[in-house]
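[1] Quick one, what's the 3D model for this:
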Amino acid sequence: MKIDNIIDKKLLKNIDIGIIISVILLFVAGIIAISSATGVAYGGSLRYVKIQSVAFVLGLIAMLITLVIDYNTFGEMSKTIYIVSIILLISVLIFGKEVKGSKSWFDFGVVNFQPSEIVKISFILSFAKVLEKREDTLDTFKGILPVVLYIVPIVGLILLQNDFGTALVFVFFIAFMLFAAGIGYKYVFGAVVLGILSLPLLWFYVFEDYQRKRILVFLNPEMDPLGRGYHVIQSKIAVGSGQFWGKGLYQGTQNNLGFIPERHTDFIFSVIGEEMGLVGSVAIILLFMLLIMRCIYIAKISKDSYGKYICIGVMAMFLFHILENIGMTIGMMPVTGIPLPFVSYGGSSLLTNMIAIGLVLNVGMRRQVIRF
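    Okay, the predicted model is just below:
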């Protein structure tokens, strides 16, 4: 295993400050929003704030450990990482706990852990190695077939957990990684056509009744204003009522009166929109834009294809979460239970995101090709 002593000073000079600043500011904004959503200012429990803070500290430790290990070491372990990922996903199907219709959690009493979160990172690491080895053959059927067969077990196991939202995250970042690796356009076109043609089959034979209703309510929330459309309607009211400057921290009426559901997790952006207004919402979006752009930049300057694909995968994972979460709070995307990175409450998600940031920083730190 390639481990640098503590971390060489030359490597530290290459660390991306923009990413670190954006992550810290997003976490601080998240803690403030979580404290407001859980009513801390009015005597509410500090439990969620404390757990999120502990998760952030653990995430920092995990990130530092990730920085110390040369990222190419993960490439050498890619087969083992892939097998462990499969075992985790099978284990949660057998021994996992069902939460909100998805059997995707391990219950450890004090905390719950969602394996698919960490599998996002492990799959990016292993899949990036597959692409590095096959990037010159992705324009042929013989080259693309093994890649597809590599993807199917992971996505299939997540679908068996009845976690369609997480499966979409995987499909999204896999598509970005394939595109970056130079997949032939005929296969992209074929996949799009196949996806469109399969929609009727998915609608009638794959989607559960609640999933079909969720899509219909997304198209018209008012068709079920007190049921499945309630989340989106109340969220849009909250975001809109914040107007330009917001109602002020801890002053949101939709938030404090409990009209916003899941306001410390999935709908945390609604709290930000109501209390911090357009100014605060745009500030959060700009921080995310900085994070995404820095990930793309590091992918561009990485010393090898493996590092590039890791950064593209992480970037796309973040991008999907951002677009889906913010989109669903303003009625632009269907509700899927996807958290907002570094902002929404959730230990598994925060830990995964911190490790992902560590990987991107790792690639950036080691971007120079060593010459002897």
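
[2] When you work out contacts or count neighbours from here on, use the C-alpha atoms and nothing else.
    OK.

[3] Residues contacting the longest strand along the chain, please?
    Determined from DSSP state E, the single longest strand within the chain is strand 102-107. Contact with strand 102-107 is made by 92-93, 95-99, 112-116, 161-163, as judged by C-alpha atoms under 8 Å, 6 or more residues apart in numbering.

[4] which two in the residues you listed are spaced the farthest apart?
    Greatest spacing in the contacts of strand 102-107, by C-alpha to C-alpha: Asn112 and Asn162 (17.4 Å).

[5] Is Gln243 in a helix, a strand, or coil?
    Secondary structure state of Gln243, per DSSP: H, G, I helix; E, B strand; the rest coil, is coil.

[6] The stretch 201-350 of the chain: helices as residue ranges?
    209-219, 230-241, 253-256, 268-301, 305-329, 347-365 (DSSP state H, counting those that start in this stretch).

[7] packing partners for the shortest one?
    Identification of packing neighbours for helix 253-256 by 3 or more C-alpha pairs under 8 Å, 6 or more residues apart in numbering; DSSP states H and E yields helix 17-37, helix 230-241, helix 268-301.

[8] Please generate a structure for the following sequence too, so the two can be compared:
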Amino acid sequence: MQYKRKISEQIYALVILLSIISCVAIYFAQQTGQYENNFVLQQILFFIVGLGICFLISKSNITFVRKHVFWFYGGAIILLLGIVLKVPFTQEVNGATRWYRLAGFSLQPSELVKGIFVFVMAHFAAKYEKNSVKQFFVLASLGLPVLLLLYKQPDLGTTIVYFVTAFTILLVANKSWKWIVGITTTAVLSVSFFLFLLLNHMEWLEMLGFKKYQFARIFTWLDPASDPDGAYQVNLSLRAIGSGMLTGRNGNVYIPESHTDMIISSIGNQFGFIGVSCLLIVFILFIKVLIEAGLTMKKSFSTYLFAGFAMCFAFNIFENIAMSIGLMPLTGIPLPFISYGGSSILGSMICTGIMLAVIRSDSELE
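    Down below sits the predicted model:
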């Protein structure tokens, strides 16, 4: 009981530390003069609201939520479906419809429903853990609608995060090595087939709904010299990070979206290799705590949930940083707890609140 209380305290402490890092990073990012708004003040307000919601969720009755999990899943589907159908109050930015906008505030459902998605996957993985076949088809039936709705926004980067998260829960929960090998082999073959189509039959992928700008980002990533305009943002990001050297530089390098998706480049520019390393250490500690929490849980549901959240955050962090330094194609995905944005902060805080509630619920068995 005391050990799990210690884990909860560590999660709280790391989240607050990341919140402070975020506000400092955004302060320096907006010194380039490209923004008029005071994003630091707004981010502080987002964190205050987010921590409040996190605290309330942490006190929720997990048994009650699991009994009514379909209502939460249905609500998530409705939120995502409204974006795809472009109902009133949806907002289109740069050709993508991913937000609701009402009374001057924007909400991105794909960030808000991450916690619900992981909770639902973990719940049904535990419910059918004794039947590998049924478990696979139930998780696939629940996961595919969410993935398709995310993809149709279009939001390929977030879709990949959700897919990797669900895939991790499925592997951790599955008790059959035959199914684990089969699922893994199928995933590898599917990725290989996609790459084959990308290089040889791009028109087939377009028929499946992939967009030309997505192909352009991939080819620009593979060969930046082929499209200097497409590689412009990543090149600026690399220049900013490189110019920060060991301890950072005095002054700022212009980077588009330096307070949101590309915030790691601003941190690298201002605080150098040491600053980025410190941030990565905090992230690693956060993921380590989640993994340790999952290993100490008594309920299989709790273990699956922490496995899902650990991978969700880890892959999200990797994808954001990798795209900023040219290791992955450019995607519009925020850095958890660090990038500016109410939806991103609120989504991360919802996930944190769920984890804290599950720790408390699991401790009741002891």
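
[9] quick revisit: I'd like the next helix or strand past the longest strand of structure 1.
    strand 112-113 (DSSP states H and E).

[10] how about the helices and strands packed on helix 253-256 of structure 1 in JSON lines, adding mean neighbour count?
    Converted to JSON lines, these look like this (neighbours: other C-alpha atoms under 10 Å):
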{"stretch": "helix 17-37", "mean neighbour count": "20"}
{"stretch": "helix 230-241", "mean neighbour count": "22"}
{"stretch": "helix 268-301", "mean neighbour count": "22"}
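
[11] out of these, which comes closest to Phe123 of structure 1?
    Here helix 268-301 is closest among those (C-alpha to C-alpha), at 17.4 Å.

[12] with structure 2 superposed, average distance for the closest one?
    Here the mean offset of helix 268-301 of structure 1 against structure 2 after fitting is 0.4 Å, by mean C-alpha distance after the TM-score superposition for structure 1.

[13] Near the aligned partner of Asp261 of structure 2 in structure 1, how many other residues are there?
    Mapped onto structure 1 by TM-score structural alignment, Asp261 of structure 2 lines up with Asp266. Under the neighbour criterion other C-alpha atoms under 10 Å, Asp266 of structure 1 is assigned a count of 23.

[14] Looking at the helices and strands packed on helix 253-256 of structure 1, which is nearest to Ile144 of structure 1?
    Nearest to Ile144 of structure 1 among those is helix 268-301 (22.6 Å), distances taken as C-alpha to C-alpha.

[15] Which of the contacts of strand 102-107 of structure 1 fall in helices?
    Val92, Leu93, Phe95, Pro115, Ser116 (DSSP state H).

[16] which of those residues lies closest to Gly184 of structure 1?
    For those, the nearest to Gly184 of structure 1 is Ser116 (29.0 Å; C-alpha to C-alpha).

[17] can you tell me which residues contact that closest one?
    With C-alpha under 8 Å, 6+ apart, Ser116 of structure 1 has these contacts: Leu89, Ser104, Ile158, Thr166.

[18] Filter those residues down to the buried ones and hand me the PyMOL line.
    A single PyMOL command is used to select the members of the contacts of Ser116 of structure 1 judged buried by 16 or more other C-alpha atoms under 10 Å:
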select buried, resi 89+104+158+166
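
[19] Of the contacts of Ser116 of structure 1, which belong to strands?
    Ser104.

[20] mean distance, the longest strand of structure 1 to its aligned residues in structure 2?
    Averaged out, strand 102-107 of structure 1 is 1.1 Å away (mean C-alpha distance after the TM-score superposition for structure 1).

[21] equivalent range in structure 2 for that strand?
    Under the criterion TM-score structural alignment, strand 102-107 of structure 1 matches residues 96-101.

[22] Any buried residues in that stretch, and which?
    Thr97, Arg98, Trp99, Tyr100.

[23] roughly how far is that stretch from the heart of the chain?
    Relative to the chain's own centre, stretch 96-101 of structure 2 is displaced by 17 Å; criterion: C-alpha atoms, centre = their mean, to the nearest Å.

[24] how close does the equivalent of Tyr162 of structure 2 over in structure 1 sit to Val192 of structure 1?
    Matched to structure 1 by TM-score structural alignment, Tyr162 of structure 2 sits across from Phe170. Counting by C-alpha to C-alpha, to the nearest Å, the gap from Phe170 of structure 1 to Val192 of structure 1 is 16 Å.

[25] So between the two, which is more surrounded?
    It is Phe170, of Phe170 of structure 1 and Val192, that has more neighbours when counted by other C-alpha under 10 Å, with 23 against 12.

[26] quick one on the thing from earlier: rebuild the helices and strands packed on helix 253-256 of structure 1 as TSV, extending it with distance to Pro339 of structure 1.
    TSV is the format used below for these (distance: least, C-alpha to C-alpha, whole Å):
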stretch	distance to Pro339 of structure 1
helix 17-37	11
helix 230-241	15
helix 268-301	8
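
[27] Which one, of those, ends up nearest to Val363 of structure 1?
    Using C-alpha to C-alpha, those put helix 268-301 closest to Val363 of structure 1, at 7.2 Å.

[28] Packing partners of the closest one?
    By 3+ C-alpha pairs under 8 Å, 6+ apart, helix 268-301 of structure 1 packs against helix 17-37, helix 230-241, helix 253-256, helix 305-329, helix 347-365.

[29] What is the burial count for the aligned partner of Gly332 of structure 2 in structure 1?
    Mapped onto structure 1 by TM-score structural alignment, Gly332 of structure 2 lines up with Gly337. Counted with other C-alpha under 10 Å, residues neighbouring Gly337 of structure 1 total 19.

[30] which residues does Gly337 of structure 1 contact?
    Gly165, Asp266, Asn325.

[31] run the last query once more with 7 Å
    For Gly337 of structure 1, the contacting residues are Gly165, Asp266, by C-alpha atoms under 7 Å, 6 or more residues apart in numbering.

[32] From Asp266 of structure 1, how far out is it?
    Taking C-alpha to C-alpha as the measure, Gly337 of structure 1 falls 6 Å from Asp266 of structure 1.

[33] Gly44 of structure 1 too?
    Gly44 of structure 1 sits 19 Å away from Asp266 of structure 1 when distances are taken as C-alpha to C-alpha.

[34] same check, this time on Thr66 of structure 1
    Separation of Thr66 of structure 1 from Asp266 of structure 1 (C-alpha to C-alpha) stands at 28 Å.

[35] hmm, back to that, could you point out which of the helices of the stretch 201-350 of structure 1 sits nearest Asp136 of structure 1?
    Short answer: helix 305-329, nearest of the helices of the stretch 201-350 of structure 1 by C-alpha to C-alpha, at 11.5 Å.

[36] Okay, buried residues for the closest one please.
    Buried residues in helix 305-329 of structure 1 (16+ other C-alpha under 10 Å): 305-322, 324-326, 328-329.
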